[in-house]
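**Q** Next comes the sequence, and after it the predicted model I'd like to discuss.
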Amino acid sequence: MTDFFFALLDPSSSFLRLALMAGTLASFSFGIMGTYVVTRRIGYLAGAIAHCVFGGIGAALYLKHRWGLTWLDPIHGALISAIVAAVIIGLVSMKAGEREDSIIGALWAVGMAAGLIFIDLTPGYFELSSYLFGDILLISRQDILLVAGLDLVIIALAVIYHHTFQAVCFDEEFATLRGINTSFFYILLLVMTAVTVVLLVRLVGVIMVIAMLTLPAAAASTLSRRLSTIMVLAIVFSLLFNWAGLALSYTLDLSTGPVIISVAGLVYLGLLALNRLLPTRE
């Protein structure tokens, strides 16, 4: 671990400092949105959005290399496809009734398939592992600005509409009776989740998005029942998972995304076991 800390001070290791900065900034969104996702129990919807993101990544690569849109970055395609998928999946989940699982499962699969087809049609070779499993060490200064911008949007909306989101998550019927447009705020919650998913794809990839979105909040929920406390603890856990995963992966020469997820999973399982022994919570 000491190698990692010395490497952070090395002028030639700017990629490590950028990775640490990205993980730190994004952890605020992860903790906030993860709490809503776990509370509202929409992890499977977040998973569907994440897999649709791959379609946007493939489309952006195709347009960039086949049509010469050099300014287009895969993250732009990911963001557009995530937001579109969030709106479609939100409408489906509200209107489809008993067919909801089948339709969302189909969107999940089609999103991945579309991404692979676009990549097959794109000239050249692309290393898909960085998109599927993430590679935080490839974060650039431009990515940091994008992460910071999306982070500010998520935090601002969460602060402004916190009580409304809380009502939608815990008692949608009561919120509707109070005159809250629950359909709109449910879709907005999914769009915010979609933006957070795009941030996660840069860190841990499409495959492991659900884990990093839910594990910090799930770990926090073993320590408290109060939503605001869970949210703060989820941010802290997300920070710790990102920092520890980055340090361990650098020290052991392993892929960063899977190490971050492994750390998060072990901590969560440890807290679950501890919670069984000491069941009292705040």
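**A** The structure has been received and is ready for your questions.

**Q** When you work out contacts or count neighbours from here on, use the C-alpha atoms and nothing else.
**A** Fine.

**Q** chain center to the strand or helix carrying L107: distance?
**A** According to DSSP states H and E, L107 maps onto helix 100-121. Between the centre of helix 100-121 and the centre of its chain there are 18 Å (CA atoms, centre = their mean, to the nearest Å).

**Q** tell me the contacts of L107?
**A** Residues near L107 by CA atoms under 8 Å, 6 or more residues apart in numbering: A48, C52.

**Q** And it, how far from S27?
**A** Distance from L107 to S27, counting by CA to CA, to the nearest Å: 28 Å.

**Q** same thing with V232?
**A** V232 sits at a distance of 11 Å from S27 (criterion: CA to CA).

**Q** So those two - more neighbours on which side?
**A** The neighbour comparison of V232 against S27 (other CA atoms under 10 Å) goes to S27, with 29 against 17.

**Q** Could you look up the SS state of the more buried one?
**A** helix (DSSP: H, G, I helix; E, B strand; the rest coil).

**Q** show me the contacts for it.
**A** S27 sits next to I235, V236, S238, L239, N242 when contact means CA under 8 Å, 6+ apart.

**Q** I'd like the distance between it and Q142.
**A** Taking CA to CA, one finds S27 at 18 Å from Q142.

**Q** before we move on, what about I117?
**A** Distance, I117 to Q142, using CA to CA: 28 Å.

**Q** got the contact list for the residue nearest the centre of the chain?
**A** With distances taken as CA atoms, centre = their mean, V197 lies nearest the centre of the chain, 3.2 Å away. Residues near V197 by CA under 8 Å, 6+ apart: A46, I49, A50, A82, V209, L213.

**Q** Put this next to the previous one:
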Amino acid sequence: MLDTLLWWLASPLDYGFMRRALAASIALSLTAPVIGVLLTLRGLSLMGEALSHAILPGVAVSFLLAGFSLPLMMLGGLAAGLVTVAVAGGISTLSGLREDAAMASLFLVAMAAGVMVMSLSGSPLDLGHVLFGSILAVDTPTLMLVALAGSAVLVTVAIAFRALVVECLDPTFLTLQGRHAGWFHALFMGLVVSTLVVGFQTLGTLMAAGLMLLPAAAARYWSRRLEGMIAVAVGMALASSVIGLLGSYHLELPTGPCIILLAGMGYLASLLAGSRGGLLQRREPARLPADATLPRHRGRP
């Protein structure tokens, strides 16, 4: 039994492409859930999904102009995402419309424009690669780029962590401390876009937000502390990535969907059995401590 388990875990790593895919998935799992937790605390989870589609036009234009050059495609996606964030913020400021509502309107237009541009290349295979990713096709330069970009995101979060959390919970207080909350909001949205751009090579623009949002949403059912939520979210993302990657190899299934489906199963399990607001925990009757006594009504023996 143990030999079978060791073979199941180790045999895929005999191949270089599996080792690179594992390293890329681990790098993404260490980055995306941290941003996802902060995003869910702000009540902007759907904005992450919208931004994952909004980077498509930049990726498509870069591909059309320079072919399959990952650095240029990532720069194009980053530019498209930042422009979408800026336009959504401008619409929200000028019209009073909520920023997430403005983003929902823009990402549909952006995604349609991206698909239209990709279709001009005449290769539906390339469109599928951009939309759904190909983690097994990660080469060494791509892996280094993903690792460096992910590390840059984590270092930025670590440096500005306190300000990002305060801006999330009470932007007015941050302003009273002499720091403009709007700058930190812009910084955070830039980090969201950067994380999605890092993930599009492995999971594609359609599923890049999955590893960001699903573990973060599940973590809220296990902890009420920010540090605890981040730890749980990262742990669930790592488990989903590793098990999904190995399972897809042995079962001959697409890797990206396997990873996201496992993350979704983790969310459903947390919703059901989580110790902090899970459905089963809510249905349990309140139990008195062993040394507790029931109050006695006055006037009765």
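**A** Perfect, thanks for sending it. These figures come from a predicted structure and were not determined experimentally.

**Q** TM-score for the pair, please.
**A** Remark: TM-score between the superposed chains equals 0.88 [TM-score structural alignment, normalised by the length of the first structure]; 274 aligned residues with a CA RMSD of 2.3 Å.

**Q** I117 and Q142 of the first structure: who's more crowded?
**A** I117 (14 against 9).

**Q** Do a quick rundown of the helices in the first structure.
**A** Here the first structure has its helices, by DSSP state H, at 2-9, 14-40, 43-66, 74-95, 100-121, 129-132, 141-160, 162-170, 172-177, 182-204, 209-221, 227-252, 256-277.

**Q** Of those helices, which stretch is the most buried?
**A** Among those, ranked by average contacts under mean count of other CA atoms under 10 Å, first place goes to helix 209-221 (a mean of 26).

**Q** mean distance, that one to its aligned residues in the second structure?
**A** Helix 209-221 of the first structure differs from its equivalent in the second structure by a mean of 1.6 Å after superposition (mean CA distance after the TM-score superposition for the first structure).

**Q** For that helix, which outside residues touch it?
**A** 30-31, 33-35, 37-38, 43-44, 46-47, 50, 197, 200-201, 204, 230-231, 233-235, 237-238, 261, 264-265, 267-268, 271-272.

**Q** before we move on, the earlier item: can you redo the contacts of V197 of the first structure as CSV with distance to D135 of the first structure?
**A** Formatted as CSV, these follow (distance: CA to CA, whole Å):
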residue, distance to D135 of the first structure
A46, 20
I49, 20
A50, 16
A82, 19
V209, 13
L213, 17
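
**Q** now for the residues you listed, which pair is the farthest apart?
**A** A82 and L213 (14.8 Å; CA to CA).

**Q** What sits closest to H180 of the second structure if chain neighbours are left out?
**A** Leaving aside its chain neighbours, H180 of the second structure sits nearest to L174 (7.0 Å; criterion: CA to CA, 6 or more residues apart in numbering).

**Q** How about the contacts made by that neighbour?
**A** Here L174 of the second structure is in contact with A163, V166, E167, H180, A181 (criterion: CA under 8 Å, 6+ apart).

**Q** What is the neighbour count of the fourth one?
**A** Here the number of neighbours of H180 of the second structure (other CA under 10 Å) works out to 15.

**Q** contacting residues around the residue mapped onto S270 of the second structure from the first structure?
**A** Under the alignment (TM-score structural alignment), S270 of the second structure pairs with L271 of the first structure. Applying CA under 8 Å, 6+ apart, we find L271 of the first structure in contact with A219, T222.

**Q** 10 Å - rerun?
**A** Counting by CA atoms under 10 Å, 6 or more residues apart in numbering, L271 of the first structure makes contact with A218, A219, A220, S221, T222, L223, G265, L277, L278.

**Q** And M74 of the second structure, by the same measure?
**A** Per CA under 10 Å, 6+ apart, neighbours of M74 of the second structure: 55, 58-59, 62, 80, 145-146, 194, 196-201.

**Q** I figured V59 of the second structure was touching H129, is that so?
**A** No. Judged on CA atoms under 10 Å, V59 of the second structure makes no contact with H129 at a distance of 11.3 Å.

**Q** between those two, what contacts are shared?
**A** Common neighbours of V59 of the second structure and H129 (criterion: CA under 10 Å, 6+ apart): F200, T205.

**Q** quick revisit: need the overlap of contacts for V232 and S27 of the first structure.
**A** In contact with both V232 of the first structure and S27: S238, using CA under 10 Å, 6+ apart.
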